[in-house]
Every structure is written in structure tokens, then in C-alpha cells.
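>>> Sequence and predicted structure, then a few things I'm wondering about:
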Amino acid sequence: MTTSHDPAERAGSEPGGRSDWERFGVDTSAPHSARVYDYWIGGKTNFAPDRAMAEAIEQAVPSIREMAKANRAFQARAVHHLAEKQGIRQFLDLGTGIPTSPNTHDIAQAVNPDTRVVYVDNDPIVLAHARALMVSDEAGRTTYIHADLRDSAAILADPALTATLDLDQPVGLLLIAVLMLIADQDDPWTRVAELRDALPSGSCIALSHPTQDFDPEAVGQVVAAAEHGGMTLVPRTEEEVARFFDGWELLEPGLSPILAWHPDGEPSADPKAAYYWGGVARKK
């Protein structure tokens, strides 16, 4: 029998593996947004505090698991659209989270095998799983940067990024359900603008963001549960989300509920059943 030395392979969510994660620098005593999300979509890299938080939020929004899966499906459609319709061959995936197939490179390289992808996250668990992200098509390339979205200059200057992406060529910037983790006082709009300004014409941004617009009372309970657990969670209005695209051309159908953005198959009977705005824009 072979024993793995990778905590990402050995620990998972099993109680016996918890100390392995702690040695890897992961705080398993408090909930973390990536692990809460992982629990909702059926992953195994989560711990008791994450599950408790996930279930507390589920009390306020019983359909939250379906919403999380809808957000993941929006990401897949957006990446495919950028690769196939917009000709994007490079992606910068910020706040990538715990790997869940299909990942960005799986989707994009299925369209264009030579696609290059840089993943960015600041969670040690994602770092532990980074090797799983590196399984790229031979013609393409993927890499991972351990960094914070609030330090856009450090991300753009990282040698792993500059060795993988050509910032003189169009890039697909992905910000999928991550900006809600940045409080208003940290000015996420400026952080996103710094990233957008560094990209050339023809680049695209795909973004999703939870909102209180569709059910203010339920989302208010979610925010309260997150605050109680020590997590930052900032839902934003349609107008606030639209500001992240400032100066870029929103592609059809514009900023819309994620269930209404180029749905697979029949349109949803209630596109606002998932409490997220989503959209894709292109730099002129």
C-alpha cells in the first residue's frame, strides 16, 4: 500500500486528516467561504465549522445548493463562450477556489488545446490542491499563484503569471463569485479596474456576484449568518455590480440573472431563482 505525502490527497474532510491540514497552514477551526461552497456543490474538502456555516445559510435560503451549482454552470458557459466565440486563448482566474471538475482549463482547452490559464487564490487549501489544477493539455499550460485579489499589482507582476500569459494579447479575466468577499471599504471596484487596465483590447471579463435584489430578506439572513461566523459576505445591487464592467462593452444579453445568461437548453421558468448577477464584457 502506498501512502501519499500530499495533504490534499490524504486529509479531505475526514476527522483523522484534520491535523494534516493544520500542518499545511489551514485553519480548520473557523469556516472558510471556499470550503462552504465546496460543501454545497458536493465536494469533500470541508470541515465541521464549514458545514455548520453552510447549513445555517441553508436555513435562510433552502435552495442555496442549487444556486451554487447554477453559479458553477454559469462559469462553465462563460468560459466556453470566451474560448469559442471570442477567441480567448489566455485566462486569469481569480478566486479559483477548491478544484471542481470541470475547471477553467478543462473547458477552455477542450475548445483550444493551446490555451494558457493562471489560477489565483489566497487559500492554503487551494495551494494544497494546486497540482490537480496543473494537469493541462500538452499543447497548453496552467499555473497557480498564491496571492490576494486586493493586491492586483503583485498578481500582475508575479513571475509565474508573466511566464505563462502574454499581456500584449487578449486575456479572459474571471471573477466568479469572489468579489462579495471584499468589503466596500477595501474598494473592490478599484481593484478590478487595476486589473482591467492592465489588459489589452480584445480582452474579456466574466463576472458573477450574489445580490440582495431578488430576495432582500433571505439574503439579509445569509449576511447575518456569515457575520456571526466571522466571514465577510457583501451582496451587491445591479448598479453596484455593473460598475465592475465600467468602460467595457457588455456582451449580449448584458448584465442578467445567471440563469438567464445563455442558458443550456430551455430558459429557466424563474431566472431570479439563483440570487446572482452575471455578465461578460469585452475591452474595445
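Good, I have the coordinates.
>>> drop to CA atoms for contacts and neighbour counts, all remaining ones
Will do.
>>> and residue 143, which of the three is it?
Assigned with DSSP: H, G, I helix; E, B strand; the rest coil, residue 143 falls in the strand class.
>>> Now do it against residue 47, distance only.
27 Å (Cα to Cα, to the nearest Å).
>>> got it, and residue 172?
For residue 172, the distance to residue 47 - Cα to Cα - is 33 Å.
>>> Among those two, which residue is more densely surrounded?
Ranked by neighbour count (other Cα atoms under 10 Å), residue 172 and residue 47 place residue 172 first, with 27 against 21.
>>> That one touches residue 90, doesn't it?
Yes - counting by Cα atoms under 8 Å, residue 172 touches residue 90, with 6.1 Å between them.
>>> Please work out how many residues are found near the closest residue to residue 128 other than its chain neighbours.
Nearest residue to residue 128 in three dimensions, chain neighbours excluded: residue 8, at 5.4 Å (Cα to Cα, 6 or more residues apart in numbering). Neighbours of residue 8 under the rule other Cα under 10 Å: 22.
>>> So residue 8: helix, strand or coil?
helix.
>>> what's it in contact with, if anything?
21, 125, 128, 129 (Cα atoms under 8 Å, 6 or more residues apart in numbering).
>>> Neighbour-wise, which one of these leads?
That'd be residue 125 among the contacts of residue 8, by other Cα under 10 Å, with 24 neighbours.
>>> and it, what element?
Remark: residue 125 resides in helix 124-128, with elements defined by DSSP states H and E.
>>> who touches that helix?
In contact with helix 124-128 (Cα under 8 Å, 6+ apart) are residues 6-8, 21, 24-26, 97-99, 121, 144, 146.
>>> Helix or strand next in line after it, which one?
Next along from helix 124-128, by DSSP H and E: helix 130-133.
>>> in that next one, what's buried?
Residues 130, 133 are the ones in helix 130-133 that count as buried (16 or more other Cα atoms under 10 Å).
>>> alright, now check it against this:
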Amino acid sequence: MPQGEPVPIDVTKPSLARMYDHLLGGQGGYASDRRACADLLGLAPRLRELATINRAFLGRAVRHLAAQHEVRRYLDLGSGIPRRPHVHEIAREARPDTHVVYVDNDPVALGQSRLILAEDATAATVLCADIRDTARILRHPRVARLLEAGLPVAVLFGWVLECIPDREDPWSLIRGLTGRLPSGSYLVISHLTHDDPDIRAEIGDFLRHTLGRHWGNIRPRDDVARFFAGLTMLGQNAPGDVARWNPGHPPQPESGAPAGWVQYGGVARVP
């Protein structure tokens, strides 16, 4: 099967997109996804909260970029099963001419996205691709149109860089991608982290056993900070707990996650 094509749905095996949707309160998915989430939460009960923190941060980041920086073009990599408000809906509150390209290769995520977004092709495009295949993604006509005007593009990675193992060097992927973006574009990353290598290994082993090739690494904070190397952070001096990212407002309280677990990242501007 060509890279980037959705795999057939095997309802006996969990899907990361469906598991994430279930952690956010979604009622879809299959019994395999619900069992996997129950087992995962037995190991790390606060992952449901961290999923909610991730989702809320992405919404704040898009709202801020649209309203304060006039960003009208978005590339949502690993967009998952659509949940309202969608990225294009958030951005269009401030910029009605926004266009978003959603990229995923999960068949359920793609099917639901295409069904929902078929109502307004001017607002969004759904692209089937593996997020690691950035060359193919950037060649797609809709993505090429996002880039060709030379206007800023915001690229979103929320709970998806964890799917790329260290051996595949996701840092090079980010450097190569940001190097192709127009000057003044933005990189938005939210990544699951834990300070304890034994806990990272335990959860990582469970997810690799559960998801197979669709899982990579939970990382320490320093490794996530490397994704922002050479970029200018927005709203903070360095990557941090995304629960507290809210430019222009008083500092937010700590996320409430237990010591060690942090949804880590931020927003950075491409030179």
C-alpha cells in the first residue's frame, strides 16, 4: 500500500486517533480503543487531563495567531478525528478568509473530516498523508497554494510528534519543514513529557505494544525544547507547560498534572 494511504480499518486493534478522541470525551471508536484507554489510564490516570490541556492550548494558539498576528493559513499535521470548534472555525472568528489543510492517515479521522468539511471547501482541505512524508505534503497543490503567496503559515503539531521514534530524527523533520515555510511563519508544538525515564519507558512500551509502528517516544523536556532551536518563542522565553501559555493575559496556574507529567511546548516564529 503506498505511503500515506489510509490503512483498512481493523476494529480489533486500537488507533491513536480514536484513543485520543475517547480521552477527550468522544463517543465514537471501538471496543478495542476503549479497552486500550482504560489500560492506559490505569498506568497514567492524568493522561485524560493532559489530552484536554493539549486541545485547549491548540485552540488558544490558533485564536491568538489569527487575531493578533493575522495568520490566515494553517497546516494541521496529525489532525486526528475532528472536534468542534475546528481549527478553521477558531481562526475564521478573526480572519474569515482562513484556509486550513488537515493532514492525517487514519481512515476514521479522514472519513469523518471529509464528511464534516465537505460543507465548505473554501475553509479547509483534508489530505491523506503520513506526517513524516513532508516532501509529499508540501508538493500537494493545496499546500503549495498555502505557501506560494509568501504569507505566514502556522504549522500545528499536537500529540503527534510522539509518534515518531528518535531513530527517525523528528528534529530534522522539523528543521526541514520550517526551512520551507515563508518568513514570519509559526510553529506550534504540544508534546507529552515526563521527567522520569522509567515512567517514559513504561508508558512507551505499553503504547508501542498497543499501537505498533504508530508510536515513537514520550520525551524529556530538553528533547522537546530542541524542536524550537533557532526559532523565536512567542509569549514566553522558552518552551514550557502549555497549560500556562496565554499571551497578553496574567500567568496561568499550574496545570494540576502530577509532578513529572507536563504537556510541554509552545509557539515559535520562523525567522
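Ah, there it is. Keep in mind that what you see is a predicted model, and the values were worked out from it rather than measured.
>>> Name the member of the contacts of helix 124-128 of structure 1 with the most neighbours.
Neighbour-wise, the contacts of helix 124-128 of structure 1 (other Cα under 10 Å) top out at residue 98, 26 neighbours.
>>> Can you tell me the SS state at it?
coil.
>>> After alignment, which residue of structure 2 pairs with it?
Counting by TM-score structural alignment, residue 98 of structure 1 lines up with residue 81 in structure 2.
>>> Distance-wise, check that match relative to residue 244 of structure 2.
25 Å.
>>> one step back: and which of the contacts of helix 124-128 of structure 1 is nearest to residue 264 of structure 1?
Using Cα to Cα, residue 99 is the member of the contacts of helix 124-128 of structure 1 that sits closest to residue 264 of structure 1, with 22.6 Å.
>>> Heading C-terminal from the host helix or strand of residue 190 of structure 1, find the next helix or strand.
Using DSSP H and E, residue 190 of structure 1 maps to helix 188-197. Counting by DSSP H and E, the next helix or strand C-terminal to helix 188-197 of structure 1 is strand 204-210.
>>> What span of structure 2 is that next one aligned with?
Against structure 2, strand 204-210 of structure 1 falls on residues 186-192 (TM-score structural alignment).
>>> what's the mean deviation for the matching stretch versus structure 1?
If you overlay the two and look at stretch 186-192 of structure 2, the average distance to its match in structure 1 is 0.5 Å (mean Cα distance after the TM-score superposition for structure 1).
>>> wait, what's in contact with residue 54 of structure 2?
Residue 54 of structure 2 touches 158, 159, 190, 242, 243, 263, counting by Cα under 8 Å, 6+ apart.
>>> any chance you could map the helices in the stretch 51-200 of structure 1?
Assigned by DSSP state H, counting those that start in this stretch, the stretch 51-200 of structure 1 shows helices spanning 64-84, 104-111, 124-128, 130-133, 152-157, 159-164, 188-197.
>>> Show me the one of the ones you listed that comes nearest residue 53 of structure 1.
For the helices of the stretch 51-200 of structure 1, the distance to residue 53 of structure 1 is smallest for helix 64-84, at 12.2 Å, taking Cα to Cα.
>>> post-alignment, the closest one versus structure 2, mean distance?
With mean Cα distance after the TM-score superposition for structure 1, helix 64-84 of structure 1 averages 0.9 Å from its match.
>>> which one in structure 2 is aligned with residue 87 of structure 1?
Match for residue 87 of structure 1 (TM-score structural alignment): residue 70.
>>> For residue 94 of structure 2, see how far away that match is.
Using Cα to Cα, residue 70 of structure 2 is found at 8 Å from residue 94 of structure 2.
>>> Where in structure 2 does the helix holding residue 125 of structure 1 fall?
So helix 124-128 of structure 1 sits over residues 107-111 in structure 2, by TM-score structural alignment.
>>> Over to stretch 59-69 of structure 1?
With TM-score structural alignment as the criterion, stretch 59-69 of structure 1 aligns to 42-52.
>>> Quote the end-to-end distance of that stretch.
Using Cα to Cα, one end of stretch 42-52 of structure 2 lies 18 Å from the other.
>>> Could you give the separation of that stretch from the chain centroid?
17 Å (Cα atoms, centre = their mean, to the nearest Å).
>>> One more: stretch 65-84 of structure 1?
Put simply, stretch 65-84 of structure 1 sits 10 Å off its chain's centre (Cα atoms, centre = their mean).
>>> re earlier: the match of helix 124-128 of structure 1 vs structure 1, average distance?
Averaged out, stretch 107-111 of structure 2 is 1.1 Å away (mean Cα distance after the TM-score superposition for structure 1).
>>> ok, residue 213 of structure 1 - contacts?
236, 237, 238, 275.
>>> how about 7 Å then?
With contact set as Cα atoms under 7 Å, 6 or more residues apart in numbering, residue 213 of structure 1 has these partners: residue 237.
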